[in-house]
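Engineer: fold the following, please.
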Amino acid sequence: MGLVFVPTPLGNLRDVTLRAVDVLRDAPLIVAEDSRVARRLLNALGVGTKEIWTYHEHNASATTAAILARARAETVAVVTDAGTPGISDPGSALVAAARDAGVAVEVLPGPAAFVCAAVLSGFDLRRFVFAGFPPRAGGTRRAAFRAALGETTVWYEAPHRIRAALADLAAVAPERRVFLVRELTKLHEQQVLGTAAEVAAALEEPVRGEIVLVVEGGPDGAPPAEPATPADLDAAIDGLLAEGLTTSAIAKRLADAGHGERRHLYARVSDRRTGRAEPE
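Structural biologist: A predicted model of the protein is given here:
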């Protein structure tokens, strides 16, 4: 009984684990990001017909209670389209809800694109950050890139936005080393290492496939030499506020990235948080 988070292959079906196949075969219910993708995987693995419910950011609040009710009585397998559920998808909220409800949760080891890309980069990984998808707006995205330059950072990006993201990264840190991997584990996997401009030049049109971008941190974790402009700093603050971070957490992150003293940043963040209560 309980929820079992089951990682699925990034692209190569042979990367599925024996335990994953066992759970998918035995679980009466499978909760999937996309039922069509899940059915294709089950058919390829020879698992057969299963009851499948969809769970994604647009229906999470409406389906969580029903999923947990089933998980109290039987095993419910949770999968995403590729990789480990809970990474850049609402799976983490389902884990939190299960813990609050006293429902057991288990996760199987398996594929995670950001880990594979980080290892392939060859950058120092004694400390690194996974940041998910960057903001879509150019100014906010540049500010997010600038704020993260102090540490090696792994980003996901969509193929139709990757050129704009690389252009913003080139504007913020033109000489910083960047590693991009596209179509990880698939037949046409592409790996590119260079500056942001060099990486962009190596991409063919149209850009297709899932993309992971790794940006090398400053030497010894040092902050970027180029300071953020006030507009960039405010854009970064707004983006972090939108992520739900506390004032203290935002001030610490920006201070660690070399954007000023923490107490001054705390005051600036507080000024931009207009009438919003938050835990300290």
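
Engineer: for the rest of this, base every contact and every neighbour count on C-alpha atoms.
Structural biologist: Will do.

Engineer: now do the helices in the stretch 1-150 of the chain.
Structural biologist: Along the stretch 1-150 of the chain, counting by DSSP state H, counting those that start in this stretch, helices occupy 18-26, 35-45, 60-73, 91-101, 113-121, 138-147.

Engineer: the strands in the chain, which residues?
Structural biologist: When assigned using DSSP state E, the strands of the chain occupy the ranges 2-5, 29-32, 51-54, 75-79, 105-107, 128-132, 152-157, 178-182, 190-194, 211-215.

Engineer: indicate which one of these is closest to Ala144.
Structural biologist: Nearest to Ala144 among the strands of the chain is strand 128-132; the distance by CA to CA comes to 9.5 Å.

Engineer: quick check: angle from the closest one to strand 211-215?
Structural biologist: Strand 128-132 runs at 140 degrees relative to strand 211-215, counting by axes from the mean of the first three to the mean of the last three CA atoms, to 10 degrees.

Engineer: buried residues in strand 128-132?
Structural biologist: Along strand 128-132, these residues count as buried under the neighbour rule (16 or more other CA atoms under 10 Å): Phe128, Val129, Phe130, Gly132.

Engineer: any idea how far that strand is from the chain center?
Structural biologist: In terms of CA atoms, centre = their mean, to the nearest Å, the centre of strand 128-132 is found 7 Å from the chain centre.

Engineer: following up with a second sequence; could you model it the same way so I can compare the two?
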Amino acid sequence: MSLYIVPTPIGNLEDFTFRSLRILKEVDLILVENNKFSKKLLNFYNIKTNTKTYHIYNEHRIIPSILEKIKRGKKIALISNAGTPNISDPGFLLIKSCINASIDIECLPGPTAFVPALVCSGFPIHEFTFIGFLPKKKRRKKLENLSKENRTFIFYESPHRLIRTLNDFKFFFGLKRDIVICKEISKVFQKTLRGNIEDMILYYTNKNNKKILGEYTLIINKQKK
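Structural biologist: Here you go, the predicted structure:
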């Protein structure tokens, strides 16, 4: 009895392992975060496996039936819209429930946005903290606590909150703290910007009023001693 956690491409559909492809074709059911979104990948690789939506709004309700299916011998895989499930995506509750039910978890290696962003940042990576999306509540308290640490930080951010987050960084980390912003990793409009926090605020507030689009990974360098 096992649940397969299968990472999926974060951009380019070719960023997919042979093993992930095989597993998704062999299992009896694929749990998807968004059926319409995932169909693009599944159709690209001619994967005909049945799917069922699994997300934060229905997980409490459907987890018992998922566990029952696995116990009866059904092979089930979990994917998210992009990247590795449970990394700023649904998955934690199902994984924890499987562990409590003595169901094995097998997580395949594969794409996740923060790893390539961190590697190409040029910042020290022997000690880093992955934050993901900042919490909506106690956001400033979280940043205040982080400002006391001396390590590289990794954040995810949406386009409509990017400028707000950069201004929060200015307040808690200072204008001159080095930062790398990776936009749309592995996608057509992939772009990497390097500089300090002040540079990034000026760049994104002086884009001739163009709308900020895309998905962002922000890497903040450790403090200079």
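
Engineer: one step back: got the strands of the first structure as CSV, with distance to Gly239 of the first structure columns?
Structural biologist: Output for these, formatted as CSV (distance: least, CA to CA, whole Å):
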stretch, distance to Gly239 of the first structure
strand 2-5, 29
strand 29-32, 29
strand 51-54, 29
strand 75-79, 29
strand 105-107, 30
strand 128-132, 12
strand 152-157, 15
strand 178-182, 22
strand 190-194, 27
strand 211-215, 19
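
Engineer: go through the ones you listed and name the closest to Ala167 of the first structure.
Structural biologist: Of all these, strand 178-182 sits nearest to Ala167 of the first structure, with 12.2 Å by CA to CA.

Engineer: what is the mean deviation of that closest one from its aligned residues in the second structure?
Structural biologist: Comparison of strand 178-182 of the first structure with the second structure after fitting gives an average deviation of 0.8 Å (mean CA distance after the TM-score superposition for the first structure).

Engineer: from Glu57 of the first structure, how far off is the residue lying closest to Gly86 of the first structure once chain neighbours are set aside?
Structural biologist: Leaving aside its chain neighbours, Gly86 of the first structure sits nearest to Ser92 (4.6 Å; criterion: CA to CA, 6 or more residues apart in numbering). Taking CA to CA, to the nearest Å as the measure, Ser92 of the first structure falls 11 Å from Glu57 of the first structure.

Engineer: which residues touch the aligned partner of Tyr216 of the second structure in the first structure?
Structural biologist: Using TM-score structural alignment, the partner of Tyr216 of the second structure in the first structure is Ile211. Taking CA atoms under 8 Å, 6 or more residues apart in numbering, we find Ile211 of the first structure in contact with Tyr156, Glu157, Ala158, Pro159, Leu180, Val181, Arg182, Glu183, Leu184.

Engineer: how about these in TSV, adding neighbour count and distance to Ala251 of the first structure?
Structural biologist: Shown next, in TSV, are the contacts of Ile211 of the first structure (neighbours: other CA atoms under 10 Å; distance: CA to CA, whole Å):
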residue	neighbour count	distance to Ala251 of the first structure
Tyr156	20	24
Glu157	20	26
Ala158	16	29
Pro159	16	32
Leu180	25	29
Val181	24	32
Arg182	22	34
Glu183	18	36
Leu184	20	35
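
Engineer: wait, doesn't Asn86 of the second structure sit right on Lys96?
Structural biologist: No. Look at Asn86 of the second structure against Lys96 with CA atoms under 8 Å: they stay out of range, at 10.8 Å.

Engineer: about what we covered before: count the neighbours of the residue nearest to Gly86 of the first structure for me.
Structural biologist: Ser92 of the first structure: 13 surrounding residues under other CA atoms under 10 Å.

Engineer: just give the closest residue to Thr84 of the first structure, not the sequence neighbours.
Structural biologist: Pro7 (4.2 Å).

Engineer: who touches that neighbour in this structure?
Structural biologist: Applying CA under 8 Å, 6+ apart, the residues contacting Pro7 of the first structure are 16, 20, 79-80, 82-85, 108-112.

Engineer: also Lys50 of the first structure?
Structural biologist: By CA under 8 Å, 6+ apart, the contact list for Lys50 of the first structure reads Pro28, Leu29, Ile30.
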